[in-house]
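Novice: Have a look at this prediction, sequence included:
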Amino acid sequence: MTHTAETRLKELGVTLPDAPAPAANYVPAVRAGDLLFVSGQVSQNADGLVKGVLGADMDVEAGAAAARLCAMSLIAQARAACDGDLSRIRRVVKLTAFVNSAPGFGDQPKVVNGASDFLVAVFGDAGRHARSAVGAALPFGVAVEIEAIFELA
C-alpha cells in the first residue's frame, strides 16, 4: 500500500491548519510550470503568532517546534493551491528559512531541522530538499519564517 501525504499526516496525528491569509500585498502561492512557489509562512499556532529570538528568549528545541509549525502552514498552502489534493505534490524542492536570531546565535540549521524533519516524515524521500537557513530580524517578532518550492505532478 502506498503511503500518501494525507495518510502520513493522519499517522502523525497532525491536522493541518487552514491556509493562512497573506499579511500584505502578495499571494500565498504561485505556480510556474511544474513548480509551486509558496510564500514565507511564519510560526503560528491556534493561539496566534509564535514569537521569540533564538539565542535570547527561545532555545533551539522551541525554535525547531516553531519551524515545524511553518512547515505545516507550507503544506496547507500547497494543498490549497492544489485544490485540496496533496497527491499532486511530487517533491519538496527547496526551503528558504529565516530564524529570528540574537547576535552570535549560529544554530539556525538545527532550528530549521524542525521543518525539514516534518516534511520528510510527511512526504518520505520526496520530502528531502535543498535549503538555506539564515539568521534575520523577522516581522511581528515571529521566531521563524520559511518559504518553499514544491514540484507538482
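Specialist: Structure received. Residues are numbered from 1 along each chain as shown.
Novice: alpha carbons only for contacts and neighbour counts from here, please
Specialist: Noted.
Novice: now stretch 115-127, how far from the centre of its chain.
Specialist: With CA atoms, centre = their mean, to the nearest Å as the basis, stretch 115-127 stands 11 Å off its chain's centre.
Novice: one more structure, for comparison:
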Amino acid sequence: MTGKIESRLAELGITLPDAPAPAANYVPYVVSGNHVYVSGQISNQDGTLITGRVGDTLSTEEGAAAAKTCAIALLAQLKAACDGDLDRLTRVVKLVGFVNSTADFTDQPKVINGASDFMVEALGDIGRHARSAVSAASLPLGVAVEIEAIFEIR
C-alpha cells in the first residue's frame, strides 16, 4: 500500500529509486532519536552522474535540475531509514547544498532552489526547511551538486 507522500510523488511523476549505497567509508544515514541525518547525495539522473561546473559547462537552470535529483535521492534514503514508510516524516529540518561552480558564480541559492522547491512541492508545509547553499571548487566524481539533509520523523 502506498502512503500519502508516495502518492503525491506519483502525482508529480516521481518514483523513488533504491537508496544509493555509500561510495566510501560512511553510512548513508543515521537515525538519532526522532531525527534522520542523511549523508550528502550527489546529482544523478537514472544512474548517470550529472557532472560539470555551474557558471561554466552548466547553466543555473541545469544546476537546479541537478539539485532536484539530489532531493529525490535524499527522500529515497529517508524512506530506507523509515523502513519504507515515508509518512513517518514530520518535517524537513535543514538542507545543506554544495554547488560545483566557478569562482565568480554567485547564484548558489538559485541552484539549491531546485531541491528546496521540490521538497515544498512534494511535501507541502512539512517540506519547508532551513538551508545553506555554498560553492565548492570541486565535488566528488566531478558532480554538479551535492546535498545533505536533516529530517524529523515520528
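Specialist: Perfect, thanks for sending it. All of these numbers come straight from a predicted model, not from anything done at the bench.
Novice: What's the TM-score once they're superposed?
Specialist: In this superposition the chains share a TM-score of 0.96, using TM-score structural alignment, normalised by the length of structure 1; 151 aligned residues with a CA RMSD of 1.0 Å.
Novice: longest helix anywhere in structure 1?
Specialist: Counting by DSSP state H, the longest helix found in structure 1 is helix 60-81.
Novice: buried stuff in that helix?
Specialist: Within helix 60-81 of structure 1, the residues that count as buried by 16 or more other CA atoms under 10 Å are 60, 62-81.
Novice: Give me the mean distance between whichever helix or strand comes after it and structure 2.
Specialist: Scanning forward in sequence from helix 60-81 of structure 1 by DSSP states H and E, the next helix or strand is strand 89-100. When structure 2 is overlaid, strand 89-100 of structure 1 sits 0.3 Å from its aligned residues on average, using mean CA distance after the TM-score superposition for structure 1.
Novice: and strand 89-100 of structure 1 with helix 60-81, angle?
Specialist: Going by axes from the mean of the first three to the mean of the last three CA atoms, to 10 degrees, strand 89-100 of structure 1 is angled at 140 degrees with respect to helix 60-81.
Novice: ok, Tyr26 of structure 2 - how many residues close by?
Specialist: Residues contacting Tyr26 of structure 2 under the criterion other CA atoms under 10 Å number 9.
Novice: is it fair to say it lies in a helix?
Specialist: No: secondary structure of Tyr26 of structure 2 (DSSP: H, G, I helix; E, B strand; the rest coil): coil, not part of a helix.
Novice: With Lys79 of structure 2 as the reference, measure out to it.
Specialist: Tyr26 of structure 2 sits 18 Å away from Lys79 of structure 2, taking CA to CA, to the nearest Å as the criterion.
Novice: OK, contacts around the residue lying closest to Leu36 of structure 1 once chain neighbours are set aside?
Specialist: Counting by CA to CA, 6 or more residues apart in numbering, Leu36 of structure 1 lies nearest to Phe150, which is 5.0 Å off, once chain neighbours are set aside. Applying CA atoms under 8 Å, 6 or more residues apart in numbering, we find Phe150 of structure 1 in contact with 35-38, 78, 89-94.
Novice: now for these, which pair is the farthest apart?
Specialist: Largest separation among the contacts of Phe150 of structure 1 by CA to CA: Val38 and Arg90, giving 14.8 Å.
Novice: which of these two has more neighbours?
Specialist: Neighbours were counted for Val38 of structure 1 and for Arg90 using other CA under 10 Å; Val38 has more, 23 against 16.
Novice: roughly how far apart are the closest residue to the more buried one other than its chain neighbours and Thr96 of structure 1?
Specialist: Nearest non-adjacent residue to Val38 of structure 1, counting by CA to CA, 6+ apart: Ala29, 4.3 Å away. Here the distance between Ala29 of structure 1 and Thr96 of structure 1 works out to 15 Å (CA to CA).
Novice: likewise Lys10 of structure 1?
Specialist: According to CA to CA, Lys10 of structure 1 and Thr96 of structure 1 sit 26 Å apart.
Novice: Done for today, thanks.
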